[in-house]
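1. just the structure for this:
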Amino acid sequence: MAAVSEVSVNEWHLIETLGKSPTVVSVGGNVKNWATTKRLSPSADVRIDPIIEQVRSSGTKIVLPALDSARDKRSYRIECLPVVGPTGKVHAVQLWIGDPDVTPTPPRIVSGFSWLLERFVIAQTLEAALMSGVKPEDHVPERTPAEYYAKAIKFDDSEAMLAAGLNPVDDQTFDADMSVLHADGRVMRWHMWARGCVEEGERGLRLLWHDVTDTTPPRRPTLAELGMQESVKDSGIYTAVFCTQTAVLALWLPEPAPWVKWRDIPGANQVIHADDRHLLSSAQDKFNLGSTDPVHVVARLRTENDDWRPSTLRISPYPGPLTERLAIVQISPLTES
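-> Predicted coordinates:
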């Protein structure tokens, strides 16, 4: 029995192509639950899947001004546009199915990006940077996870994203929403979809961002969350999550230490001085043997002037499923006695 069409005529459909089988994840900015593409055909004799696959494989758009349906005795305008990720793979296609005499509205705001586990960086396209108001001349092709998380004023799934990125399972899906502050001061709501990737050179996650602010109000930090940020500033102790084997800063909880340079650094693991990075892995070795006692050390952290400032680190086991790879690190400036 043929699938019943669920296509929305004269509307943009977002179809993720992050893994083996494309699925519909948004229609007109309304998020869908990884829905099948089989119901996109407006008529039994108008096949949409081959068009999606052609755009996915070629990376070029297809425009069919009037595709005839003998069954319906009418025509459909089809436009299919690729959303290319930073490695050149097509992460999604935007599909318009409409009446021939209706001019399509501008495509939705979408971008592709990748979590590359080998170097522990997030690679992004220019389109991804533009979504938050970054000027083209200020675009940076790669960011650390901490820099990317810092875009958000509300993101409750950072741990789940870390877990998915650090232990990628081929084609495994993950999605979440994030509230992001635009450069012009407005708060946006983005939805993210991801699939695990184990291909050589792309091991990690392939991801997709979609601005859905016009259909779904952004969520904002709670008063408790805002209060926690202020108490952190008052205490002078700042908490971060580090990958212990690579010394990569994963994210701040919730505020970054103001004297530490962690944006726009040469490498994702260069927050801590090269001669001090072993302190994290040494602490992890103790935790892996069963110790839960915090490890107190002094390490040099990069400053805004690219100098190195001695700081006190209190390293504790990470209390989640990635406890063998992550640690909670409380950071405070070393005071001279």
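
2. all contacts plus neighbour counts: C-alpha atoms, from now on.
-> OK.

3. tell me what the helix or strand encompassing G196 is packed against?
-> Element membership of G196, judged by DSSP states H and E, is strand 187-197. Applying 3 or more C-alpha pairs under 8 Å, 6 or more residues apart in numbering; DSSP states H and E, one finds that strand 187-197 contacts strand 173-181, strand 204-211.

4. pull the contacting residues for the nearest residue to P22 once chain neighbours are set aside.
-> Spatially, and ignoring its direct neighbours in sequence, P22 is nearest to E16 (5.5 Å; C-alpha to C-alpha, 6 or more residues apart in numbering). E16 sits next to 22-25, 91-93, 193, 208 when contact means C-alpha atoms under 8 Å, 6 or more residues apart in numbering.

5. residues making contact with stretch 202-215?
-> Applying C-alpha under 8 Å, 6+ apart, the contact partners of stretch 202-215 are 16, 18, 29-30, 91-92, 108-118, 128, 131, 164-168, 188-198.

6. another one to check against the first:
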Amino acid sequence: MADKWLLIETFGGVEPSVVGVGNAPRRMVALRSVLGRGRYLEDARSAVAKVVADAEPFDGRTADRQRRVLAVPLPTFTGRVHGVHLWIGRPDEEPPPRDPVGAWYFNLSTDKIGGSDDLLDLYGVAPENRRRQRVTAEAFGRLVGNADEAAVLAKIVTSRPGAEHQATWTVRRDDGVLRAADYSCRAVEDILPDGRREVVLRGLALDIGPAESTPSAPPPRPVALAQQVLVAAREPGRHRAIVNLRTLTLLRWLDDPLPGVAWQLDDVNPPAIHPDDVPLAKKLSDGLATAGRVRAVLRLRAASGGWMRVDIAANLMLLDQHTTAALVTVSRPEPGDGESFVQVDGMFQDS
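-> Presented below is the predicted three-dimensional model:
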């Protein structure tokens, strides 16, 4: 293995596993499956454990002094190590270049996401545009939809600890270049010092090459959820999105965002439903469970501050056989629409 770095996930919950050899993805295989049960397996495990604990690179020797062991941490901005690049070779060998890998997380309990400088390098984000935290919907802005999209959204909605996912996505970098990246992740429950529990999806993104020349990369066009999206075909002035019914938060835009609405993370004007309209939004969510289609006018936070009235038409959609979300079309209300209402199965209900 002297000519390849091993990419080892350290998401937690189970024993670390190999998710890449060089720039070739692996399906979370046990370290012993790659190294065998030879004399260096325990040296590798020890180096990985030390790097995770210290969050510092390791440069040492195997127990028999015959091999050099290099291990490099892959942390997020929070400092937690999501993966380790591991190389074992002869002391006189020069290690090969490491393939680009970025660490990332989705906090499924708070709707906050974050990454690392390595991830933002992979995405081609300019230094002046780098933020340490965003909201979930911002992650999907640069990912081209693929056949695994519904499965990923279902895992975000259910927020079940232990859930894992691996898939290759096409990434549209900020400079317009399309790259293929293999994503690996696992949902893990964290217990905070105050006793609160949060479910965090911890992941790595391995750059595996130009999208156009990578056979496993999905084509650069939306292919997932296509049949359900046809139910709410795009019309001028209307913008489609997928919304988490459990949390009433935006999962992703299918079109350009509605102009003027606050949907990105902002300390001054964060995304929000007007507090007085939250009961109305919950009524919309409950109505979808039985009617399959509802309409409402709600006040959402405006990007410039204050609130803006938005017409919402929502259809129930299946992400998998057990998980649903809302396919929502948003627009500015037509003149004469009431201040707020919910319409279920063609009948208006007082808010």
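
7. circling back to that earlier point, by neighbours, which of the contacts of E16 of the first structure wins?
-> With neighbours defined as other C-alpha atoms under 10 Å, the most crowded of the contacts of E16 of the first structure is A92; it has 30 neighbours.

8. so which strand or helix has that residue?
-> Using DSSP H and E, A92 of the first structure sits within strand 90-98.

9. what's the match for Q166 of the second structure in the first structure?
-> Applying TM-score structural alignment, one finds that Q166 of the second structure aligns to D175 in the first structure.

10. wait, doesn't its match sit right on A164?
-> No. At 10.4 Å, D175 of the first structure and A164 do not qualify as touching, with contact defined as C-alpha atoms under 8 Å.

11. map R203 of the first structure onto the second structure.
-> In the second structure, R203 of the first structure lines up with V199, judged by TM-score structural alignment.

12. how close does the nearest residue to its match once chain neighbours are set aside get to E149 of the second structure?
-> Leaving aside its sequence neighbours, V199 of the second structure sits nearest to E189 (C-alpha to C-alpha, 6+ apart; 4.4 Å). The spacing between E189 of the second structure and E149 of the second structure, counted by C-alpha to C-alpha, to the nearest Å, is 23 Å.

13. just curious, which of the contacts of E16 of the first structure is nearest to V102 of the first structure?
-> Among these, V93 lies closest to V102 of the first structure (C-alpha to C-alpha), at 20.2 Å.

14. trace the closest one over to the second structure, please.
-> Mapped onto the second structure by TM-score structural alignment, V93 of the first structure lines up with V84.

15. surely that match and F58 touch.
-> No. Contact criterion C-alpha under 8 Å: V84 of the second structure and F58 do not qualify, at 10.2 Å.

16. shared neighbours, those two?
-> Shared contacts of V84 of the second structure and F58, counting by C-alpha under 8 Å, 6+ apart, come down to 51, 71-72.

17. just the buried ones from the residues you listed, in PyMOL syntax?
-> Buried residues within the shared contacts of V84 and F58 of the second structure, by 16 or more other C-alpha atoms under 10 Å, are selected in PyMOL with:
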select buried, resi 51+71+72
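
18. in helices, which of the shared contacts of V84 and F58 of the second structure appear?
-> By the criterion of DSSP state H, membership of the shared contacts of V84 and F58 of the second structure in helices covers V51.

19. out of the shared contacts of V84 and F58 of the second structure, flag the one nearest to R131 of the second structure.
-> For the shared contacts of V84 and F58 of the second structure, the nearest to R131 of the second structure is V72 (23.6 Å; C-alpha to C-alpha).

20. Q245 of the first structure - nearest residue in space that isn't next to it in sequence?
-> Residue nearest to Q245 of the first structure in three dimensions, not counting chain neighbours: S281, with 5.2 Å by C-alpha to C-alpha, 6+ apart.
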